[in-house]
Structure formats: C-alpha cells, structure tokens
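> All I have is the shape, not the residue letters:
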C-alpha cells in the first residue's frame, strides 16, 4: 500500500480511516504557503523563479570601475578587428558591464519568452490528469476516477470523509507542477549566472536590443589556471559578443526563428507525470531541504517523442550554425594578433564538451542536449566557404534561412561546400528574393 504523501502517515492503528486530521490540516497550511506566492502567475510563476535564483546565487560583488574600463576598451578594439574580417557592419550598441545578479535581472525578459511555451505545455499536460475531478460531487467514486499517477501517491481505501479533505488538493496539482518547475528554473538560472561570460554565451541574445555585455567576475574565474593575461581574455570575449551582435542585427529573422524553434519543441513535448508519485512518496513538506531536492530533481522533465526529435534537430542545428560562424569570424579577426587565441579556443572546446552555458541551458531548462560535434561541422562549413569563395560568400549564407546548411549538410560539410561554394552566387542574394516564395508557402 502506498504511503501518505508529503511525510504524513496513518494513525498508529494502521487504519487509513483513522488518519490524523490535525496532520492533514497542517499539510494544507504548508501547501497553501508554498503556492500562495505564485497562484496568480499562471504556468510560469516568475516571482518564484527570481526569488529562488537570488537566494541560491548568494553574495554578488559589485562591478569595479577598472572592470568597466577594461570591457569598454576591449569592445572598441573588437569592433576594429571585426571590421576587417566580417561584412556585417557594427550597429549602434550600448556596452554594459554586469554583475551576476544584474545578468539575472537584465536577461529575465528573454528567459521568460523562452521558457513560457515549455511551462505552458507542462501545465496543460498536468491538467489532462484531472478532467473535472476537483469539481466532482461523487466522493464515493472519486478515488476510482483518479488517474493511476495520482493513485500511486495515495493510500488504498480512502474514506469519503478523507477524500472530501483531499479533493481541494486536486485543483492544486497543476499549480504544484508550476511551482516545481519554477524552483528548478530558478536554481538553473542561478548556476548559469555564475558561469556565463557575456549576454550571448548561451547562443541566444539575452540582453535588451542594442546591448553588448560582459560579466568580468565570471571571465576572471574562467581564466583560473590558464595563465592568460586579463587583457586577452576581455578582448576574446568582446570579439565573441560583438560577432554575435552583428550577426543578429544583420539577420533580423534569426532571433524570431530561434524562438519559434523553442516553441515548436515545446509543442511536441510529453511529460512523464507517472514519476510524480515516486518523487513525492514519503516527502516531508515541512523540510526545506527535502523540498529543494524534489524541485531540483527534475520533477517535470520532457519525454522523447518522434515529433520532438525533429524539433530538436532544427533547434540544435541553428544553434550550431550560430556558434560555428562566431568562432570562425573571431578566429579570422584575431589572427596572429592574439597570442592566446589557440589556447582560448581549445578551452572553449573543452567547455562545450563538458557542458558549457549553452549546453547546460538547453539541457536543464529546455530538456535537450546539444552535441559539440555539430558545432565543429558548422565551423568547418563556414571556414571552407571562406577559403573557397571568400568572406562575402561565407557571410551571405545568413541572408536567408534557406541558404544555410541543414542537419543533413552538417553531416557532410565538405559536400555542402562543394555544392554551393563554387562561385559567388550568394553575393547578390537578399531577403527580398525570397519574400514572394515565403508568402506563397
């Protein structure tokens, strides 16, 4: 027989009908306190997300004047170098120098847009477990109506009186799922805040439009043990940040296409709610440590479906192309002028392989794992196109999404180059050439 959930057991007699109603009342009180804060925020209670993130982040040193000067100087030099190696012009941007907590605040709006489709899908999946049960008047038959996932969380032979007290919990299950996801998201964002070095370090522009930003404290920690001068570090990451900025400014379709890919991924998600019973059986609701463990354990994790696999392929291909192009551009811009470039690129490669910010973000927050091999293949394509047809041909691939290599091309990068990079056909292509076809599609 299943135990009572949330750490409350039956009476000493072993009779579930003799369940201690005082304990049940305490359970509802604890439940209400946990859910009250987020009850009006829908499937993604962002106040809970930020509260958890700030709490886990802890002490956060302020940015120093010296760091501000170092970042601004690095950004100026990065623009000069990129002007020589990329066809996309520099746009009017504001340079920001963030602390970790400032990264949390400044990127919150974009994170909400990224995560909301996933949270909404999870909420809808939870609601399908409870079709009208919370409003049912048939207490005698209510237990029979419960989904197997919830029956696993409750003891056998519940009396109508006990079911009457448990019934309000049915309406809370969806909100409990949202709160669980908010805890998991808050912890993940806090971990990212301690690791990201720029506003685009996860592969998606998280800063407000027209903003380039670095996080000096994380850059310093990134450099520990590398023996690289701080000036080189700031310049390297300024080059990467500025290259990202130029790409997204030149290809205005890119940002919404990324968001659309995330939404598509979320639309085909399935959630393994059967594991909820296992997660909460014997759970002590009065223990903050136990609550944190459950919320961080992936209570709601996306499950594999055929449609979702296709959505993953489209999303990870686009992310690989962005990172591959940025690395190619930065390598050409720095050239022999940045002595530590080779070491920094090797370090970035190990970072991706072991789970850098981009890999962590999409694994923990979105539920998908990025493959470093795709980045290497994308990088090969952009470098080969440049070597074969020049910088303009390489950058012109971003004039329209249909020009970019797809997943099949990434599996055969040299084949793609041989097919499309033999001449200068890309040079004069612009978005207007495809508008008619898109309207018809």
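Arrived safely, thanks for sending. A quick note: this is a predicted structure, and the numbers were derived from the prediction, not measured.
> okay, CA-based contacts and neighbour counts for the rest of this
Noted.
> tell me what the helix or strand where residue 330 lies is packed against?
According to DSSP states H and E, residue 330 maps onto helix 306-334. If you count contacts as 3 or more Cα pairs under 8 Å, 6 or more residues apart in numbering; DSSP states H and E, helix 306-334 packs onto helix 65-83, helix 230-250, helix 254-267, helix 372-389, helix 407-411.
> neighbouring contacts of the second one?
What that stands for is helix 230-250. 70-71, 74-75, 77-79, 82, 88-91, 197-201, 205, 212-214, 216, 219-220, 223, 254-255, 322, 326-327, 329-330, 338, 340-341 (Cα atoms under 8 Å, 6 or more residues apart in numbering).
> Which among those count as buried?
Neighbour counting with 16 or more other Cα atoms under 10 Å marks 70-71, 74-75, 78-79, 82, 88, 90, 197-201, 205, 212-214, 216, 219, 254, 322, 326-327, 329-330, 338, 340-341 as buried within these.
> In contact with the residue nearest to residue 266 when sequence neighbours are not counted, which residues are there?
Nearest non-adjacent residue to residue 266, counting by Cα to Cα, 6 or more residues apart in numbering: residue 118, 4.8 Å away. By Cα under 8 Å, 6+ apart, the contact set of residue 118 is 263, 266, 267, 269, 366.
> ok, and here's another one to check against it:
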C-alpha cells in the first residue's frame, strides 16, 4: 500500500481511506502490515470515507494524551469549553462587570456588620468559560487518582475485547500486533477520561451561580466570583426582583469565600477528603467490560458514553465511607455557617430573604443534572445533606455568645463540630463534647496537623522578627501610623 499525503477535509470525496495513514498517525511510526491486515479483516478498511475521516479526527484528539497515561488537561479543557459554548456562553460586558463589583461591595458592607472574617476584595463577573479555565488546575488535583485507576481498567477491558474479536474473526492476534495496539489504547483511555472530566466541568459551569457554590475552594486566591448568566437563569422562576436575587447570592458567595480565606485548614481539609475518597476508588472492571462489549472499540465517543455510570463499584470501601462522611460533614458545616451569617447580613435589607434562603436549600438538597454528571465522574455527590442541622448549631452558638462565639468554632480542626455534634448541638454549645479515648488519626488528620504546625511556626517566626525590629528602634523615634483595620 503506497503512502498518501494528508488531505484536507473537503478532498476525501468517495475515495477509499488509507488505513495505513491512520495507523501511522495513531502509533507515531510505521504501521505493522499484519496489524493492518487484521484490522482490514475486522471491517475497518471498508468504512465510509466520511465516517472514517470523522473517526480519525476523534481518535487523534484522544491520542494527544501523554504516553505516561497521565490526564490530558488540554483535551479536558477543550471539551469543557465546547460544552459551555454549545449551551451558550455570552461574554461579560463592562457594565455587567461594574454591576457585580457594586453588588459585591454592598454584600461586603452587610457582612462586615455580622462577622469579623475579612473581605477578600472586589467581586469578579466571569463567563462560564472563564470559570472553567480558572478551576481546571484544582479539578486535576481531585481526579488524578481516578484517572489512573480508570485508565488501567479500560486498557485491560479493551485488550480483552480486541483479543476476543481477533480470535473470533481472524484466528487470533499475535503478541507483536497487540504490543503496537496497547499504546493506542492507553492514550485513548486517558483521552476518554479527560473528555468525561471536561463534560462534567462544562456542565457544572452552566449551572453554578458563583465560583465556589459547590462548597470547594476551586479558584486560587479566594476571589468572589459571580456567573451573571447563571444568576439570571436562577432568578427567572422565583417571582422576586432580579436585583434582590443577585444581592442575596453575592452575600452567600462573599461569606463562603471569607470563610475559606479566614480558616486556612478548611480548604485543604475539603480537598483532602475528596482526594482520600478518590484514592481508594475501586474500578468495576466487569462493568466496564460489559459496557464495552457492544460498541465499536475504535470510536472514542461510543467509549465515553459506555463508561458513564459503569466505572465504579457500587459499594464503597470502608475508607471511602469514612472520607465521604467527613466530606459531607464539612460541606454541611460550610453551608450551615454561610446560611446563618448570610441570614443575619441580609435580614435588615432584603424583604424576600427567607424565601430566597429556602430556594437555595432546595437547590442544594435536590441537586441537578450537573451534580449527576459529577457523580458519574468522581463517584460521589457533593451534597451537604445536614445543612439545616449545621445552620441550627451555628445559630445556637451565636445565641450563646454572639458572632465571635459562632466563628470561633473554626479556629482549629480538632474543635470544629463533628457529625455527632450535629446530633447534639446543645452539648457542643455547652462545651461538653469529649474526644473518644483511643480514637486514632488517619493520614488526612496527620497531613492537616503538619499543615497547621507549619503555619504556626511561620507565624511565630514572623512575629519574632517583627518584635526584634521593634526593639531595635530608638526610644525617641516615632513609628509611622499603620492602616486602620477594616
């Protein structure tokens, strides 16, 4: 078979497609003649040229994954951007950006009256694509362990399917040919998972009203991010003035971001809980094999559709159950605190605050399409199931000792409320909770303790340096007045 140069999309016409050209582009070298003959006998050489061209484009996109099997973030980001673009992603006008800055400034004024946790700065209005770009680094950290496990399982399932197909139709596939196919399968499985990540993040981008609404600190630097298009969609069916809805949601996001910024252990603890769950993921190999049996193994789109909902074992491990319980408690505490603080902040100003709060609770409690897509990707639901109990606990703390007592609950992870405290908030408020004797710590606890110790050492060193500088000044030298704390 002679080599043919690559041709533009509009020049294929009805000419037979060169299977050798496809294999060379996919394997990065010369096509094995025996492998090419094997695939010809499987029917790949007689496909419609237009269909073959589309297949080659899909596979080449998947094959751009690194050969080490790591997650291809360029594919994930591209799929996420295409997902939001297909659903509509209007650009943010300058007037909308100014409106969001003003709304966030008002939200900060109201929050200053009810919490000492400081503001993190001006609000930002982002398009869905901007949110995708900004959050992708964090998503990669969260799903890398899953990508590795899924990649191995898909490779095993595809290898067995190809061997069965070759044995049935061509008397078996020699080991040398299988060796040439395996790099293709590895890259393709990595690309398929990256495409699923992109679809999940893109779907979330079309649903979230603010940058950290899922309850995780996804954006570096703790900015207050609003997604105006999604806010407008949320406001449509509420029969409440859109301006009031925007203010209410901005207060919630600003409160959430203040909490992440003021409590340095909280964000790492949330992400560690997700990573701990993902690190013990068990892949349902039999489910993947069953899903792949009825599809064209060379079609990445069919592979992606088949894998959705079939990747994970239905029964989580004991380690996953512990991580999930910890994650759900933390998410409930975050949203419960945000509920309580936001309610106090907006009560004097927004006439429909109670109705809006209930609408937000229903939204989080019932989930939606975006949450289901994420659950199919990571195997867990980001849902604060006990948000009402957490809000009641923080309300009890505030009633007992004001906003300062409420916020002190976050000062150290060892003393933050637990699931048991949500069952008995009165005991927690009264300070009667005791840590069970003999309860050991896990890796996540140790990591958090090390993180806190490092932060304490750095803070003490900084203070010591400041004290040394202060003691070295002449007694008659007046200090420059510092800025007044806000």
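That came through, no problem. As the structure is a prediction and not an experimental result, all values here were calculated from the model.
> Overlay them and tell me the TM-score.
The TM-score (TM-score structural alignment, normalised by the length of the first structure) is 0.78; 394 aligned residues with a Cα RMSD of 3.4 Å.
> nearest to residue 33 of the first structure, of the helices and strands packed on helix 306-334 of the first structure?
Between residue 33 of the first structure and these, the tightest spacing by Cα to Cα is seen for helix 254-267, at 29.7 Å.
> which other residues reach the following helix or strand past the closest one?
Where DSSP H and E defines the elements, the next helix or strand beyond helix 254-267 of the first structure is strand 270-271. With contacts defined as Cα under 8 Å, 6+ apart, strand 270-271 of the first structure is touched by 122, 125, 300, 301, 302, 303, 304, 305.
> Out of those, who's the most crowded?
residue 122 (27 neighbours; other Cα atoms under 10 Å).
> how about it, secondary structure?
Here residue 122 of the first structure is recorded as helix under DSSP: H, G, I helix; E, B strand; the rest coil.
> That one contacts residue 299, doesn't it?
No - shown here, residue 122 of the first structure and residue 299 do not form a contact pair, counting by Cα atoms under 8 Å, at 10.9 Å.
> And the aligned residue in the first structure for residue 114 of the second structure, how close does it get to residue 319 of the first structure?
When the first structure is aligned by TM-score structural alignment, the residue opposite residue 114 of the second structure is residue 85. As judged by Cα to Cα, to the nearest Å, residue 85 of the first structure and residue 319 of the first structure stand 21 Å apart.
> Also residue 191 of the first structure?
21 Å.
> same check, this time on residue 206 of the first structure
With Cα to Cα as the criterion, residue 206 of the first structure and residue 319 of the first structure are 14 Å apart.
> can you give me the strands in the stretch 51-200 of the first structure?
Counting by DSSP state E, counting those that start in this stretch, the stretch 51-200 of the first structure has strands at residues 94-97.
> What are the boundaries of the helices in it?
Applying DSSP state H, counting those that start in this stretch to the stretch 51-200 of the first structure gives helices spanning 65-83, 100-127, 139-145, 148-151, 160-170, 173-193.
> OK, contacts around residue 105 of the first structure?
Residue 105 of the first structure touches nothing, counting by Cα under 8 Å, 6+ apart.
> Which residue, other than its chain neighbours, is closest to the aligned partner of residue 96 of the second structure in the first structure?
In the first structure, residue 96 of the second structure lines up with residue 67, judged by TM-score structural alignment. Take residue 67 of the first structure and drop its neighbours on the chain: the residue closest to it by Cα to Cα, 6+ apart is residue 216, 6.4 Å away.
> Cross-check the contact I'm expecting between that neighbour and residue 99.
Yes - the criterion here is Cα under 8 Å, and residue 216 of the first structure meets it with residue 99 at 7.5 Å.
> Overlap in contacts, these two.
residue 63.
> For the aligned residue in the second structure for residue 237 of the first structure, give its distance to residue 328 of the second structure.
Using TM-score structural alignment, the partner of residue 237 of the first structure in the second structure is residue 249. Distance of residue 249 of the second structure to residue 328 of the second structure, given as Cα to Cα: 22 Å.
> what about the match of residue 96 of the second structure, how many neighbours?
So residue 67 of the first structure, with other Cα under 10 Å, has 17 neighbours.
> mind listing what the residue most central in space within the second structure touches?
Nearest to the mean C-alpha position of the second structure, counting by Cα atoms, centre = their mean, stands residue 139 at 4.4 Å. By Cα under 8 Å, 6+ apart, the contact set of residue 139 of the second structure is residue 218.
> same thing with residue 389 of the second structure?
336, 422, 423.
> export those residues to TSV and tack on neighbour count?
Shown next, in TSV, are these (neighbours: other Cα atoms under 10 Å):
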residue	neighbour count
336	23
422	23
423	14
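> from those, which is closest to residue 462 of the second structure?
Set against residue 462 of the second structure, the nearest of the contacts of residue 389 of the second structure by Cα to Cα is residue 336 (33.8 Å).
> which non-adjacent residue is nearest the equivalent of the closest one over in the first structure?
Alignment note: residue 336 of the second structure maps to residue 324 in the first structure; criterion TM-score structural alignment. Residue nearest to residue 324 of the first structure in three dimensions, not counting chain neighbours: residue 379, with 4.0 Å by Cα to Cα, 6+ apart.
> what number of residues lie near the aligned residue in the second structure for that neighbour?
Using TM-score structural alignment, the partner of residue 379 of the first structure in the second structure is residue 391. With neighbours defined by other Cα under 10 Å, the count for residue 391 of the second structure comes to 22.
> Please tell me how far residue 391 of the second structure sits from residue 358 of the second structure.
13 Å.
> Same question for residue 58 of the second structure.
Distance of residue 58 of the second structure to residue 358 of the second structure, computed by Cα to Cα: 44 Å.
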